[in-house]
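Participant: no FASTA, just this:
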C-alpha cells in the first residue's frame, strides 16, 4: 500500500484520540453551510438514477441500487424543513452515509470543503 495513503489513514484515526473530527461542509441551496462527520460518510456521488416509491413519505425521494443493496434517498433540505421545501434545482450530490448499520443517501447541494476541528468548537 502507498505510504501516503497509510499516513493519511493514520492521521485520520489519530483524530479520535485527540478529541478531533473532520467535517464535510456543504450547502443545501441556501446561503447556510451545513456539516457532516466524515467518519459517517461512505461516499459522495453525483445525483444518481433512483426509483420513486409511490405512497412514501414526502422526504423520501426514492430508492437506488448502491453496491447491490437498495438504499433510501432522502431530500435533506426538505427533511430538516428549510424554507423553500425540496432542494429541487440546487441538487448536485448525494452523500451516502452509514449510521447504526443503516445506509442511506442524502440529496445535498454543493460540497464546499473538509474541515478539521475539535468537538469543543461545535
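Facilitator: Structure received. Remember, it's a predicted structure, so these values are computed and weren't measured experimentally.

Participant: only C-alpha atoms for contact and neighbour calcs from this point on.
Facilitator: OK.

Participant: would you list every one of the helices in this structure?
Facilitator: 3-17, 76-79 (DSSP state H).

Participant: Mind listing residues that contact the first one?
Facilitator: Contact with helix 3-17 is made by residue 21, as judged by C-alpha atoms under 8 Å, 6 or more residues apart in numbering.

Participant: what about versus this one:
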C-alpha cells in the first residue's frame, strides 16, 4: 500500500476526537497550542471555528468534529489546536503551503508507525469519501485513523478560507 509518507517520515502525532484516535504525519505539524481567543469570521463554513492570531499571522481554525459530523468541539483544559501545514496548495513558488489550525479533544503523543502496520481505509460497500484517510495504523492492539491533511479539505473549502483570511489582512 502507498502510504504517502513525507520524505520517509513514519512518525505521527496522535490525538483524540470524540473518543477515537487519529494521527497526522509530523512532517505536516508546525506546533501544538492551547486554545487562545478565537475570532469568528462571518460567512465562514460552519466547520471553520474562526481565526487565531499566531505571532501576528492570521490562522484559520478547523473543527474536525463538525467536519466529520461528530458535533462541535467543547473547549476544555485538554483541548488543543494542532497547527498544520497543507503542502502544495498554491501554484506559485512564493507560497507552497497553507497553515491551518485543527481542534483536538486531547493530544496524545508522537508514535512511529511503519508503512507495513498501515492498512487501507475500510471499504464498507457504500460511497463515502475516504480520500482524506491514509489508512488505519496499528498501535499495539488498537487502530488509529491516519489522516492525509493535504486532502482533508477540498480546494473549494480551502479557497473560501483563504479569501476570508485575506479579507482580514
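Facilitator: Noted; the coordinates are in hand. It should be emphasised that the depicted structure is a prediction, and the values quoted were computed from it without experimental measurement.

Participant: Fetch the TM-score of the aligned pair.
Facilitator: The TM-score (TM-score structural alignment, normalised by the length of structure 1) is 0.76; 104 aligned residues with a C-alpha RMSD of 2.0 Å.

Participant: Just say which of the helices of structure 1 is most tucked in.
Facilitator: Compared across the helices of structure 1, helix 76-79 shows the largest average neighbour count, a mean of 20 (mean count of other C-alpha atoms under 10 Å).

Participant: Pipe the helices of structure 1 into TSV and attach distance to residue 111 of structure 1 per row.
Facilitator: Below are the helices of structure 1 laid out as TSV (distance: least, C-alpha to C-alpha, whole Å):
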stretch	distance to residue 111 of structure 1
helix 3-17	20
helix 76-79	14
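
Participant: Relative to residue 55 of structure 1, which of these is closest?
Facilitator: When the helices of structure 1 are compared by C-alpha to C-alpha, helix 76-79 sits nearest residue 55 of structure 1, at 16.5 Å.

Participant: in structure 2, what residues pair with that closest one?
Facilitator: With TM-score structural alignment applied, helix 76-79 of structure 1 matches the range 64-67 in structure 2.

Participant: That stretch: average distance to aligned residues in structure 1?
Facilitator: Following superposition, stretch 64-67 of structure 2 is found to deviate from structure 1 by 1.0 Å on average (mean C-alpha distance after the TM-score superposition for structure 1).

Participant: Strands along structure 1, start to end?
Facilitator: In structure 1, the segments counted as strands under DSSP state E are 20-27, 33-37, 41-46, 60-66, 69-75, 93-99, 102-108, 111-118.

Participant: Would you mind finding the most buried of these?
Facilitator: strand 102-108 (a mean of 21).

Participant: Check which helices and strands that one sits against.
Facilitator: Using 3 or more C-alpha pairs under 8 Å, 6 or more residues apart in numbering; DSSP states H and E, the elements in contact with strand 102-108 of structure 1 are strand 69-75, helix 76-79, strand 93-99.

Participant: check contacts around residue 13 of structure 2.
Facilitator: Taking C-alpha under 8 Å, 6+ apart, one finds 23, 24, 25, 26, 29, 107, 108, 109, 110, 111 in contact with residue 13 of structure 2.

Participant: Any figure for the gap between whatever residue of structure 1 lines up with the first one and residue 116 of structure 1?
Facilitator: Right, residue 23 of structure 2. In structure 1, residue 23 of structure 2 lines up with residue 35, judged by TM-score structural alignment. Residue 35 of structure 1 sits 11 Å away from residue 116 of structure 1, going by C-alpha to C-alpha, to the nearest Å.

Participant: same question, residue 5 of structure 1
Facilitator: Taken as C-alpha to C-alpha, the span from residue 5 of structure 1 to residue 116 of structure 1 is 18 Å.

Participant: ditto for residue 75 of structure 1
Facilitator: Using C-alpha to C-alpha, residue 75 of structure 1 is found at 26 Å from residue 116 of structure 1.

Participant: Looking at structure 2, which helix is longest?
Facilitator: Per DSSP H, structure 2 has its longest helix at helix 155-168.

Participant: Going by neighbour count, list what's buried in it.
Facilitator: Across helix 155-168 of structure 2, burial judged by 16 or more other C-alpha atoms under 10 Å covers 158, 161, 162, 164, 165.
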